[in-house]
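1. sequence-free structure coming up:
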């Protein structure tokens, strides 16, 4: 599969996130949190918190972090790494391409954790 249309650039302002469901390789929907950081860059991570199985897109975005609304875990949108407990496992990060006004996400590839 290739990158899929997740949203349009004007769907998100700085420090906002939204849930999108993209088509997985098996045809099942994959929940992705698409976020725009404070600098206006777009990021895509799994929408499911690695600690508490809740939607990260419902959390606050500050700078380049998204916070899980349930227990306060924070994840770096660039790496998926948790930077605030109680989460200790990263969330998958997906490559994002901005093509004009279109924000494309490739869920078949995950960005390696650095």
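-> Yep, that arrived. The structure presented is a predicted model; accordingly, all values stated were derived computationally and were not measured.
2. From here on, just use CA atoms for contacts and neighbour counts.
-> Will do.
3. Contacts only, for residue 52.
-> 70-71 (Cα atoms under 8 Å, 6 or more residues apart in numbering).
4. and what of residue 39?
-> Neighbour list for residue 39: 14, 63 [criterion: Cα under 8 Å, 6+ apart].
5. Then it would be within a strand, right?
-> No. Assigned with DSSP: H, G, I helix; E, B strand; the rest coil, residue 39 falls outside any strand and is coil.
6. count of neighbours near the closest residue in space to residue 108 that isn't next to it in sequence?
-> Nearest residue to residue 108, sequence neighbours excluded (Cα to Cα, 6 or more residues apart in numbering): residue 1, at 6.6 Å. Per other Cα atoms under 10 Å, the neighbour tally for residue 1 reads 10.
7. let's bring in a second one:
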């Protein structure tokens, strides 16, 4: 898992809950939906609202500022005013630990 960084323990993310993190200076949010853990940027693409303060209903996270919605599995916009999808990160779970992979720095 050389490209993956350990960020949390599986027990830290309950079903239907969010966990905000800062990983190498990046604001990231973890969510558990149907037993799977997903990682995505914690800033709404509309005007950077804190998604971890929003609501998670099913696979949809709602920004608390202007109610934009995104699919936590894919980052796709489900409802505006956001037009740009969220950045998502690959997730691996091993031995009770959660790992994510950040894109290479340019």
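-> Done, it's in. Not measured: the values here are computed from a predicted model.
8. in structure 2, which spans are strands?
-> For structure 2, the strands defined by DSSP state E occupy 5-9, 18-23, 26-33, 36-41, 55-57, 60-62, 69-71, 77-79, 88-89, 91-94, 97-100.
9. The second one vs structure 1, average offset?
-> Read it as strand 18-23 of structure 2. Compared with structure 1 after fitting, strand 18-23 of structure 2 has a mean deviation of 0.9 Å; criterion: mean Cα distance after the TM-score superposition for structure 1.
10. what's next to that strand, contact-wise?
-> Here strand 18-23 of structure 2 has contacts from 7, 12-13, 27-32, 42, 52, 56, using Cα under 8 Å, 6+ apart.
11. Can you lay out these as CSV showing distance to residue 81 of structure 2?
-> Formatted as CSV, those follow (distance: Cα to Cα, whole Å):
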residue, distance to residue 81 of structure 2
7, 30
12, 31
13, 28
27, 21
28, 21
29, 20
30, 22
31, 22
32, 25
42, 17
52, 18
56, 18
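12. Most neighbours among the residues you listed, please name it.
-> Busiest of those [other Cα under 10 Å] is residue 30, holding 27 neighbours.
13. Aligned against structure 1, show me the partner of that residue.
-> Alignment note: residue 30 of structure 2 maps to residue 34 in structure 1; criterion TM-score structural alignment.
14. now do residue 71 of structure 2
-> So, by TM-score structural alignment, residue 71 of structure 2 is matched to residue 76.
15. count of neighbours near the residue nearest to that match when sequence neighbours are not counted?
-> Nearest residue to residue 76 of structure 1 in three dimensions, chain neighbours excluded: residue 65, at 4.7 Å (Cα to Cα, 6+ apart). As a burial measure, residue 65 of structure 1 scores 26 neighbours (other Cα under 10 Å).
16. Residue 65 of structure 1 against residue 77, yeah?
-> Yes. Counting by Cα atoms under 8 Å, residue 65 of structure 1 touches residue 77, with 5.5 Å between them.
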